[in-house]
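J.: Just need the structure, nothing else, for what follows:
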Amino acid sequence: MRNKENEVFHALERLATPYVGAARANALVERAGEAAIVMIGEASHGTSEFYAERAELSKRLIVEKGFRFIAVEGDWPSCYVLNRYVKGDAAAGTIAADALRDFARWPTWMWANREVAAFADWLRVYNDGKAEEDKVGFYGFDLYSLWESMDEILKYLGEKDGADLEAAKRAFECFEQHGREEQQYGIAANFYGEGCEAEVVALLRKLQDKWKTARPGDREDALAAELNALAVKGAEDYYRTMIRHDAESWNVRDRHMAAALERLMAYHGPAARAIVWAHNTHVGDARATDMAEEGMVNVGQLLREAHGGEVYAIGFGTYQGSVIAGRGWGAADRSDEGSSGGIRKLGRAASPARTGRQAASA
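T.: Coordinates of the predicted model:
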């Protein structure tokens, strides 16, 4: 083990380039700027520097390299409110904090924080005066928003009526009996044959690609309806699978995120260029980790398999500092000091890493 650590240390010493901030990361921006998809990962969802540096790198990729949208490890409905805000929709709020109030799902600090608010305000200014098709978007591609996405679909289709609305109502009625309790749905679907898979597949088919024929003013909202339906389908599969297989439920989630990103790429056209914000475990390549031994895949692997060299990954890590986190899923947030270990030793030897501060809630 010691010899292996020494090998890694010497490789870092020989190959590593000190990172002193996005403003001076010209070589990194040039390399990343050649890709169609740049994934920027972080080692925690609650450390200020990760969020701030990721935002600064993203600004450079947008301004200097023409990247068209950001897709984050967040729920589609909440992120779509922020997307409308950065594109100048007054109904989404007058300041970023207004739009961020929609992030009510735990952990709220993951996206409702000052770093994201500052970036959203910058992006709104950047988009100001641009044609709608040239504005940079901000989307969520996760799948936890089962109920919220159903609500958004019903709201959207309620203004249109027709067969699509009937399909949405059938899906909603199927889920409604479970009282918006995901675990209850998973148990009922697995053990009592009360699943809603057929209904959500039918709904997605109804809404798929409707944005292609929508009038210009409704085009992105039609996309939102499709992505909400995709989130419902992914969530149904995830909560049904989670009861039986932890590893496979992970795969369901990452396959969903990759599929959602592909649809966003299709929407933005052949020259689309995307920036992904997610945890390192999603943007790395599972094939190079022990995840592969468990039969697990991740977004980074799936995108590399589909796009090869068009994908570029950047990961953030640290060996000390503080982070906002909860002791368990759904627990209240608190600030915890980072732990020590092998990364601490290697990090200190390779270069003086910055101390991680906790992300500040908006």
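J.: CA atoms for contacts and neighbours, from now on please.
T.: OK.
J.: Residues in contact with stretch 43-50: which ones?
T.: Contact with stretch 43-50 is made by 42, 109-110, 115, 279-280, 315-318, 322-325, 356-360, as judged by Cα atoms under 8 Å, 6 or more residues apart in numbering.
J.: Just the buried positions in stretch 32-43, please.
T.: Neighbour counts over stretch 32-43 (16 or more other Cα atoms under 10 Å) mark 32, 33, 35, 36, 37, 38, 39, 40, 41, 42 as buried.
J.: now, which of the contacts of stretch 43-50 lie within strands?
T.: 42, 279, 315, 322, 323, 324, 325 (DSSP state E).
J.: Run through the strands of the stretch 151-300 of the chain in chain order.
T.: 274-279 (DSSP state E, counting those that start in this stretch).
J.: one step back: only the buried members of the contacts of stretch 43-50: can you turn that into a PyMOL selection?
T.: When burial is assessed using 16+ other Cα under 10 Å, the buried subset of the contacts of stretch 43-50 is captured in PyMOL by this command:
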select buried, resi 42+109+110+115+279+280+315+316+317+318+322+323+324+325+356+357+358+359+360
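J.: State the helix or strand in which the residue lying closest to residue 25 once chain neighbours are set aside lies.
T.: Distance criterion Cα to Cα, 6 or more residues apart in numbering; nearest residue to residue 25, sequence neighbours excluded, is residue 19 at 7.1 Å. For residue 19, there is no helix or strand it lies in under DSSP states H and E.
J.: for comparison, sequence B:
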Amino acid sequence: MAGTDGSRGDTAAVRRDAHPLTGPQSLDPLLARIGDARYVAIGEATHGTAEFYRWRAELTRRLIEERGFSLIAVEGDWPDCHELHYSVTATPGAAEDPARVLGAFDRWPRWMWANTEVVRFTRWLREYNNALPAERRVGFFGLDVYSLWESLHAVLDHLRAHDPDRVDDALAAYRCFEPYAEDPQNYALATRLVPEGCEMEVVTLLAGLRERAERQAADAGPAAEFAAWQNAETVAGAERYYRAMVRGGPESWNIRDQHMVDTLDRLMGHLGPGTKAVLWEHNTHIGDARATDMAEAGMVNVGQLLRERHRAEGVVLVGFGSYEGTVVAAAEWGLPPEVMTMPPARRGSVEHLLHQALPGGSALFTWNADGADANAWRQEVLDHRAVGVVYRPRAERWGNYVPTVLGERYDAFLYLDRTEALTPLHRYEHGGGEEDTYPSGL
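T.: Next comes the predicted model:
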């Protein structure tokens, strides 16, 4: 069997499997692979590469226009993304230019969403939606768990306006968190002394909003009621996440990814049986954890959970990778973003093998759901680069890679030999307090 260092047998097999990437129509083999799938999860090997965002947007456009996908769900905060949802669906009173909403995103790292590639796509999406009736417009939603205080404030505002009898429950939760000055690290550390933290207050708040949402379910539920319920679910998920974070281990990662898939499931139920969803997240969330060393560490992720819960409805996982280039990232958590050089991928990696086979080229790879040939290059364990919002190029010798069986981790893979940094909307970003446990910044 050929080795994993770019030997002739491997590179010849790679070239046979490759579909050249030249423009939107070169995605045809991937559209054929997707078929009637209801869930398409599209990854990225970094949070700061323009081409990953660009190709992800091209694929998403085609899924919307040609396959009737009507929901985009991303690795972003529910409250911020809900404002963007109002803008791209042309909701009365919402910002007419999505760039205004993206420019107001406040959580570090803002460049993940506040960048020129997302502006370009969301402007297109608003224009596309304007030609459709309101009930058929494509939504944009955040799945992540970090927005504890923002979601709690949103719940309070909603209850004051629509259900004043439940304001006391929300205020009890708010007062429990208030001593921690909206600092999640302070709250997480405090739960070492008082392990239950604000759990009971949050459970009481959540129970009331779930009950109200269930009463509205017969009508599919007004959008504002569903948003309030989801904000309460985010408060509950964030409270669990921060308590687990200080204990270390895989629990906080698992809480976060389970929360993201639970949120997606609620959205799909709310929007109805005809809804088809595109997910935008990092490869480390999208690619099935069972095909990496994450499983040995006791971690699950979004891609794994989607396959376990929704395989019968059709799930396609799409990964990205590149050999070298530049990337936007920060040297430490909370520091301003900078353009960094991403050196050539190390030997023994997916990216090095593909570069050896396709020097200077870009390609699409797809394979069938029942798996690849056992002797194929994509069934070998290869390192696969993963760059988060914090990046230290000097760590390439020992870090920044995830051992991966590519043909089991994804259903398709887009390889770009050289990539460039994306362009943030903000030059400066203030720091935040939600550093991930492992893998850091993904």
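J.: returning to what we had before: mind checking how far the residue nearest to residue 25 of structure 1 is from residue 106 of structure 1?
T.: 32 Å (Cα to Cα, to the nearest Å).
J.: what do you get for residue 251 of structure 1?
T.: 21 Å.
J.: residue boundaries of the strands in the stretch 301-442 of structure 2?
T.: Counting by DSSP E, counting those that start in this stretch, the strands of the stretch 301-442 of structure 2 are 315-329, 338-342, 362-366, 381-385, 401-405, 412-419.
J.: Could you dump the ones you listed into a markdown table with distance to residue 301 of structure 2 added?
T.: Formatted as a markdown table, the strands of the stretch 301-442 of structure 2 follow (distance: least, Cα to Cα, whole Å):
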| stretch | distance to residue 301 of structure 2 |
| --- | --- |
| strand 315-329 | 12 |
| strand 338-342 | 26 |
| strand 362-366 | 21 |
| strand 381-385 | 16 |
| strand 401-405 | 14 |
| strand 412-419 | 18 |
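J.: Quick one, which of these gets closest to residue 187 of structure 2.
T.: strand 315-329 (27.1 Å; Cα to Cα).
J.: Not counting its neighbours along the chain, what's nearest the residue nearest the centre of structure 1?
T.: Residue closest to the mean C-alpha point of structure 1, counted by Cα atoms, centre = their mean, is residue 73 at 1.9 Å. Among residues not flanking residue 73 of structure 1 along the chain, residue 278 sits closest, at 5.1 Å (Cα to Cα, 6+ apart).
J.: Restricted to strands, list the buried residues of stretch 32-43 of structure 1.
T.: Filtering those for strands - DSSP E - leaves 37, 38, 39, 40, 41, 42.
J.: Can you give me the end-to-end span of stretch 89-97 of structure 1?
T.: Using Cα to Cα, the end-to-end distance of stretch 89-97 of structure 1 comes to 14 Å.
J.: Could you pull out the buried residues of that stretch?
T.: 92, 93, 95, 96, 97.
J.: ok, the residue mapped onto the fourth one from structure 2 to residue 153 of structure 2 distance?
T.: The equivalent of residue 96 of structure 1 in structure 2 is residue 98 (alignment by TM-score structural alignment). Noted for residue 98 of structure 2: a distance of 23 Å to residue 153 of structure 2, by Cα to Cα.
J.: Nearest residue to the match of residue 96 of structure 1 in space, please, no chain neighbours.
T.: Counting by Cα to Cα, 6+ apart, the residue nearest residue 98 of structure 2 is residue 87, at 5.7 Å.
J.: No further questions, thank you.
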